[in-house]
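Peer 1: model this:
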Amino acid sequence: MVRARPWTAVPDQGGRRVVVTGATSGIGLLTSKVLAHRGAHVVLAVRDPAKGERVARELSSMRGRVEVSRLDVSDLDSVHAFAERTGEVDVLVNNAGVLGLPRSASAQGHELQLATNHLGHFALANLLLPRLRDRVVVVSSASHRHGDLDLEDLDWERRGYRPYAAYAASKLANMLFLAELQRRLGAAGSTLRATGAHPGNTRTAITSSTGNGLTTRVGAVGQGLVAMPAWRGALPVLYAATMDVPGNSYLGPDGPGELWGWPTQVGRSRAASDPDLARRTWTATERLTGVVWPFSRR
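Peer 2: Next up, the predicted model:
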């Protein structure tokens, strides 16, 4: 891997409207802050509007406009409602995520990590595509390399549930969505693109969602010792959202193990590069969400 040069030069974003899911903390907050600073109209797509309004006030001095819109990405009804009231968008940043949850279900009965990390974002992107002007950014994780998808049991109803295996599987699903979305856009002759990124080992609050006190404390100590600050972890996402990179690009940190460093193109697992698995995962996700490809079918 060629080591990247430090990059923080986010281009001017004046005149661009960007939706960021999970925008009240961590990578989503820092991404929103930088985009607003560079002049973008940022839509904070958040589960808790009161928290979103507090963030919006914090960002009110930025050059760009900031607005708050309620979105619980794990709830497909909420996704549909958000999409229906959201106008034209230049960039959709599918960032919201949960990690290592105990077995629990979404409003529609889907395993909650799959629902939050993959199903809701799949539905949101497809619903917004007809009004999208530039790109979808898929925020995944290096943990996708450990993911294993059982397309006959995506909701973990027959298998013994393992929280981190379910998380890794949802992140592999993100990668397959990225690849198949770009393939479909190309086949449809669209100028839209799909790009991806992962933040490496970054200090965020995502480990607090595990429901296990010991795991949360250990994760917090580990992050405090070795993880990058959130602004550094947001850089691959910002690069994927603003720079002229090809569709299906995947950005991450350039350091050892992609744990820390500056944004660069990074690799992906063999499973994440499997076009047949990507197509079958897309079909299975359409079935679970009821949301289908909005253009002529490919």
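Peer 1: drop to CA atoms for contacts and neighbour counts, all remaining ones
Peer 2: OK.
Peer 1: Make sure residue 35 is actually in contact with residue 14.
Peer 2: No: proximity of residue 35 to residue 14 does not meet the contact threshold set by CA atoms under 8 Å, at 9.2 Å.
Peer 1: Please generate a structure for the following sequence too, so the two can be compared:
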Amino acid sequence: MTEWSAAQMPDCSEKTVVVTGANSGLGFEATKAFAQKGATVVMACRSLDRGEQAAREIQDSITEQTGATLNVRECDLASLDSVVSFADGVREDYDDLHILCNNAGVMAIPRGETEDGFEMQLGVNHLGHFALTAHLLEMLVRTDGETRVVSHSSGAHTAGDVDFDDLHRENSYSKWEAYGQSKLANLLFAYELQRRLDDAGITDTKSVACHPGYADTNLQYRGPEASGSKIRYAMMKALNTVAAQPAAQGALPLLYAATAPGVDGGTYYGPGGLMNMRGAPERQESNGASRDETTAERLWEVSEDLTDVSYAIETLTPTA
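Peer 2: Reported below is the predicted structural model:
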């Protein structure tokens, strides 16, 4: 796939898309691209004010009438109650859901806990999206035509290890190890979801994963800001300026996984340039740990228990 760009996205005027973390960074750029192709985008944002501001900026940037609709809704992935409320609203107000982009995340922050007592990076990056997908999966399966769940991971998954004995890192916390665990969990979830869809004979809903390479977003600054380190903040800003690709470029693997024809379920996409850190999207291979089915099954069971959701995929019936 040579130099694929957002301009090559198919028309999305009949599509309804949910993007988490849609008000900034990769989510903002993905939302803009969907809007330019005419989609109805439900912008799942922790802050309604920031979400509304982002929606206005996107609308102002679209020079042609595409018929796009941007609907900003509150969704705090650090709160299972918020996730439930958001999903209930989507199911109530929309008949169809074609694409779910599990994009939002936090990276390398000091240890904290979600409203439900989960380690923050695992809670937001994996468990919040695990619960959200569970609440919206029936809607995706019953929507006519092909639908997709796209999980945004990271190259940092290679440094991850799912520690079931200390899943929330209460005994020993390293911000980068916790981040790596959460990004590995994203892949384990994405691939296990596809296996379960396959086992249930559901062929029109696909689970796909991606990573952005090294993209210049505000994600890199949250760790230094949370720890109050001006030196680390300045160093990260300098590194982003020199080495990172623009956020719009970093969003391309997500957009490709979500919309390109011929994407298979259970696949992984990332930038194909230098060290897989920049460039046009291509199909890639994640590490062996991400394909460990025993770990994936155990993580799935633990995640269902922690989030109090049940997928029951075998009971879902696609629309005839």
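Peer 1: more neighbours, residue 35 and residue 14 of the first structure?
Peer 2: Comparing residue 35 of the first structure with residue 14 by other CA atoms under 10 Å, the one with more neighbours is residue 35, at 30 against 16.
Peer 1: residue contacts, residue 134 of the first structure?
Peer 2: Contacts for residue 134 of the first structure (CA atoms under 8 Å, 6 or more residues apart in numbering) come out as 90, 91, 191, 192, 193.
Peer 1: Please read the previous query as pertaining to residue 194 of the first structure.
Peer 2: Residue 194 of the first structure makes contact with 135, 136, 137, 138, 178, 179, 181, 182, 247, 248, 249, according to CA under 8 Å, 6+ apart.
Peer 1: Inside helices: which ones of these?
Peer 2: Counting by DSSP state H, the members of the contacts of residue 194 of the first structure that fall within helices are 178, 179, 181, 182.
Peer 1: Nearest residue to the second one in space, please, no chain neighbours.
Peer 2: To tie it back to what came earlier, the one meant is residue 179 of the first structure. Using CA to CA, 6 or more residues apart in numbering and skipping the chain neighbours, the partner closest in space to residue 179 of the first structure is residue 248 (5.7 Å).
Peer 1: With the third one instead?
Peer 2: Distances taken as CA to CA, 6+ apart put residue 194 closest to residue 181 of the first structure, at 6.6 Å, once the chain neighbours are dropped.
Peer 1: counterpart of stretch 246-261 of the first structure in the second structure, which residues?
Peer 2: The alignment of stretch 246-261 of the first structure onto the second structure (TM-score structural alignment) covers residues 264-279.
Peer 1: Residues contacting that stretch, please?
Peer 2: 3, 190-191, 194-195, 206-215, 244-245, 249-250, 253-254, 256-257, 280-286.
Peer 1: repeat that with 6 Å
Peer 2: For stretch 264-279 of the second structure, contacts defined as CA atoms under 6 Å, 6 or more residues apart in numbering pick out 191, 194, 206-214, 253, 280-284.
Peer 1: Okay, and which of these map to strands?
Peer 2: Among the contacts of stretch 264-279 of the second structure, the members falling in strands (DSSP state E) are 206, 207, 208, 209, 210, 281, 282, 283, 284.
Peer 1: Show the buried residues in the residues you listed.
Peer 2: 206, 207, 208, 209, 210, 281, 282, 283 (16 or more other CA atoms under 10 Å).
Peer 1: Chain neighbours aside, what residue packs nearest to residue 107 of the first structure?
Peer 2: The shortest distance from residue 107 of the first structure to any non-neighbouring residue, by CA to CA, 6+ apart, is to residue 75 (5.5 Å).
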